[in-house]
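Visitor: got a predicted structure plus its sequence, pasted below:
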Amino acid sequence: MMAGRARGHVDGSAIRLLIIVLLGVAAIAVPWLTHNQLVERREAVAAAWADVESNLQRRAELVPNLVRSLQAHMDYEGETLTQLVRERAQGLREALNEARGDPARLARLEAALTHDLGRLMSRAGEHPELRSGDQFLRFQAQLEGSDNRINVARMRYNAAVRDYNASLEGFFGRWVADAMGLLPGDYFEAPAGAHEPLVVEF
């Protein structure tokens, strides 16, 4: 009878000790795993943003070549437009070098370039000799491909931001994020009125 009581007492103590150990492990493991998840998702956002920047840079570098191929065929009004497009592309390139991690600014610059480039391509469509030229057609195809890559990169970046921000809003994520000083990511959102696609078909 005494042995049974002792065994029950030992078993109860062992269970309590096991619970304390498990709680201690959970108290260490949960923040550690949450920290690792947040770091991983923050890096995914950075990698996706680098893809957006890379594709914006490629597009901004294509534009001067396109402008050079158009200049000989443009009248005064067209020359003013080609100059504006060239300046927009230069502004985007400079912003990519200066304003790393500023999606709102880059979205505004990219939308302005897209708008004016669309106007320029429309004007270029008035010249049959351009429409049939190999160089112009090559630039046209490159711009279409560049726009598609930018769109895919934007979607991937926004998906990475969504996952990261959702992790920050989790129960444990908030505590760990506050301790690490992590802030939510910004989505790459086009400004109002920039939703129309660039039309380059004639």
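Guide: Cool, got the structure.
Visitor: make it CA atoms for all contacts and neighbour counts henceforth
Guide: Will do.
Visitor: could you name the helices and strands sitting against the biggest helix by length in the chain?
Guide: Scanning the chain for the longest helix, with DSSP state H as the assignment, gives helix 2-71. Packed against helix 2-71 by the contact rule (3 or more C-alpha pairs under 8 Å, 6 or more residues apart in numbering; DSSP states H and E) you find helix 76-98, helix 134-169, helix 171-180.
Visitor: list the helices and strands the last one packs on?
Guide: The contact analysis (3+ C-alpha pairs under 8 Å, 6+ apart) places helix 171-180 against helix 2-71, helix 134-169.
Visitor: most tightly surrounded among the ones you listed?
Guide: When the helices and strands packed on helix 171-180 are scored by mean count of other C-alpha atoms under 10 Å, the highest mean neighbour count falls to helix 134-169 (a mean of 18).
Visitor: show me the contacts for the residue nearest the centre of the chain.
Guide: Nearest to the mean C-alpha position of the chain, by C-alpha atoms, centre = their mean, lies residue 157 at 3.3 Å. The contact partners of residue 157, taken as C-alpha atoms under 8 Å, 6 or more residues apart in numbering, are 45, 48-49, 52, 187-188.
Visitor: ditto for residue 154
Guide: Neighbours of residue 154 in contact, by C-alpha under 8 Å, 6+ apart: 48-49, 52, 188.
Visitor: here comes the other one, which I'd like you to weigh against the first:
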Amino acid sequence: MNKPMKIALIIVGILIILGIPIGSYNNLVSLEQNVNTSSSNIDTQLQRRSDLIPNLVNTVKGYATQEKTIFTDIANARSKLAGAANVSDKANADNELSGALSRLLVVVENYPDLKSNQNFKDLSIQLEGTENRIAIARQDYNTAVNNYNTKRRRFPSNIIASLFGFQEKTLYKASEGAKEVPPVDFTK
């Protein structure tokens, strides 16, 4: 092998060796950004729901003034969701708010005039659409986290991830209490 050929092979080898870490790093950055975007999309949909809830609650309050505990539960859950610091806290607060909303919608069944109120119907439809958007945003987030965490653990990306501090991301999970149907008691 002549000298120019050896030099060319060495240069190609160096480029390949440098290309793998750079490609892995850039891929991890892209996947991490996708996780961040997906998380932000969940926040956007949760905020949309939080913005709809006061209108829905005020509409129901006009008909169901004696259901104060449900209104208080909804307000408390909204506050917890607004103050959630991480994915687990958001999931727990989100589940608590969903449970309170479920109880509110069960209460509505006792007020036939309320169910026929156009404002309530419109808000209910918007809330249902938002709940669907939240479910899709959660799925998209978990897919992004799964792709990121898988890439982060595979060789040679695991070396790059540890060198540059790419941390594992947390999946959006329902809290333990979300598996139970919320109790509704009309005797109070």
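Guide: Looks like it arrived, so ask away. Source: prediction; values computed, not measured.
Visitor: superposed, what's their TM-score?
Guide: For this chain pair, the superposition-based TM-score is 0.90 by TM-score structural alignment, normalised by the length of structure 2; 182 aligned residues with a C-alpha RMSD of 1.9 Å.
Visitor: using a markdown table, please lay out the helices and strands packed on helix 171-180 of structure 1 together with distance to residue 178 of structure 1.
Guide: As requested, these are exported to a markdown table (distance: least, C-alpha to C-alpha, whole Å):
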| stretch | distance to residue 178 of structure 1 |
| --- | --- |
| helix 2-71 | 11 |
| helix 134-169 | 9 |
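Visitor: and residue 108 of structure 1, which of those helices is closest to it?
Guide: With C-alpha to C-alpha as the criterion, residue 108 of structure 1 lies closest to helix 2-71 of those, at 12.3 Å.
Visitor: ok, now how distant is the residue mapped onto residue 30 of structure 1 from structure 2 from residue 157 of structure 2?
Guide: Counting by TM-score structural alignment, residue 30 of structure 1 lines up with residue 20 in structure 2. Per C-alpha to C-alpha, to the nearest Å, residue 20 of structure 2 is found 9 Å from residue 157 of structure 2.
Visitor: related to what we said a few turns ago, can you check which of the helices and strands packed on helix 2-71 of structure 1 gets nearest to residue 110 of structure 1?
Guide: In terms of C-alpha to C-alpha, the element of the helices and strands packed on helix 2-71 of structure 1 nearest to residue 110 of structure 1 is helix 76-98, at 6.7 Å.
Visitor: matching residues in structure 2 for stretch 122-129 of structure 1?
Guide: Using TM-score structural alignment, stretch 122-129 of structure 1 corresponds to residues 106-113 of structure 2.
Visitor: burial of residue 194 of structure 1, as a residue count?
Guide: 16 (other C-alpha atoms under 10 Å).
Visitor: translate it into the numbering of structure 2.
Guide: Checking TM-score structural alignment: residue 194 of structure 1 goes with residue 178.
Visitor: residues touching the residue nearest to its match when sequence neighbours are not counted, list them.
Guide: Of all residues not flanking residue 178 of structure 2 in the chain, residue 95 sits nearest, at 5.9 Å (C-alpha to C-alpha, 6 or more residues apart in numbering). Residues near residue 95 of structure 2 by C-alpha under 8 Å, 6+ apart: 174-175, 177-178.
Visitor: try it again with 7 Å
Guide: For residue 95 of structure 2, the contact set (C-alpha atoms under 7 Å, 6 or more residues apart in numbering) comprises 174-175, 178.
Visitor: go on, residue 184 of structure 1?
Guide: Going by C-alpha under 7 Å, 6+ apart, residue 184 of structure 1 touches residue 165.
Visitor: do the one 4 residues further on as well
Guide: For residue 188 of structure 1, the residues meeting the contact criterion (C-alpha under 7 Å, 6+ apart) are 103-104, 107, 154, 158.
Visitor: tell me how far the residue nearest to the centre of structure 1 lies from residue 141 of structure 1.
Guide: Distance of residue 157 of structure 1 to residue 141 of structure 1, given as C-alpha to C-alpha: 24 Å.
Visitor: tell me the counterpart of residue 83 of structure 1 in structure 2.
Guide: Alignment note: residue 83 of structure 1 maps to residue 72 in structure 2; criterion TM-score structural alignment.
Visitor: could you do residue 56 of structure 1 as well?
Guide: In structure 2, the residue paired with residue 56 of structure 1 is residue 46, using TM-score structural alignment.
Visitor: and the gap between that match and residue 78 of structure 2?
Guide: As judged by C-alpha to C-alpha, residue 46 of structure 2 and residue 78 of structure 2 stand 10 Å apart.
Visitor: please identify the helix or strand for residue 126 of structure 1.
Guide: Residue 126 of structure 1 is part of no helix or strand, with elements assigned from DSSP states H and E.
Visitor: what's the local residue count around it?
Guide: By the criterion of other C-alpha under 10 Å, residue 126 of structure 1 has 13 neighbours.
Visitor: pull the contacting residues for it.
Guide: Applying C-alpha under 7 Å, 6+ apart, no residues contact residue 126 of structure 1.
Visitor: next one: it from residue 78 of structure 1, what distance?
Guide: According to C-alpha to C-alpha, residue 126 of structure 1 and residue 78 of structure 1 sit 11 Å apart.
Visitor: try residue 120 of structure 1
Guide: To residue 78 of structure 1, residue 120 of structure 1 is 7 Å away according to C-alpha to C-alpha.
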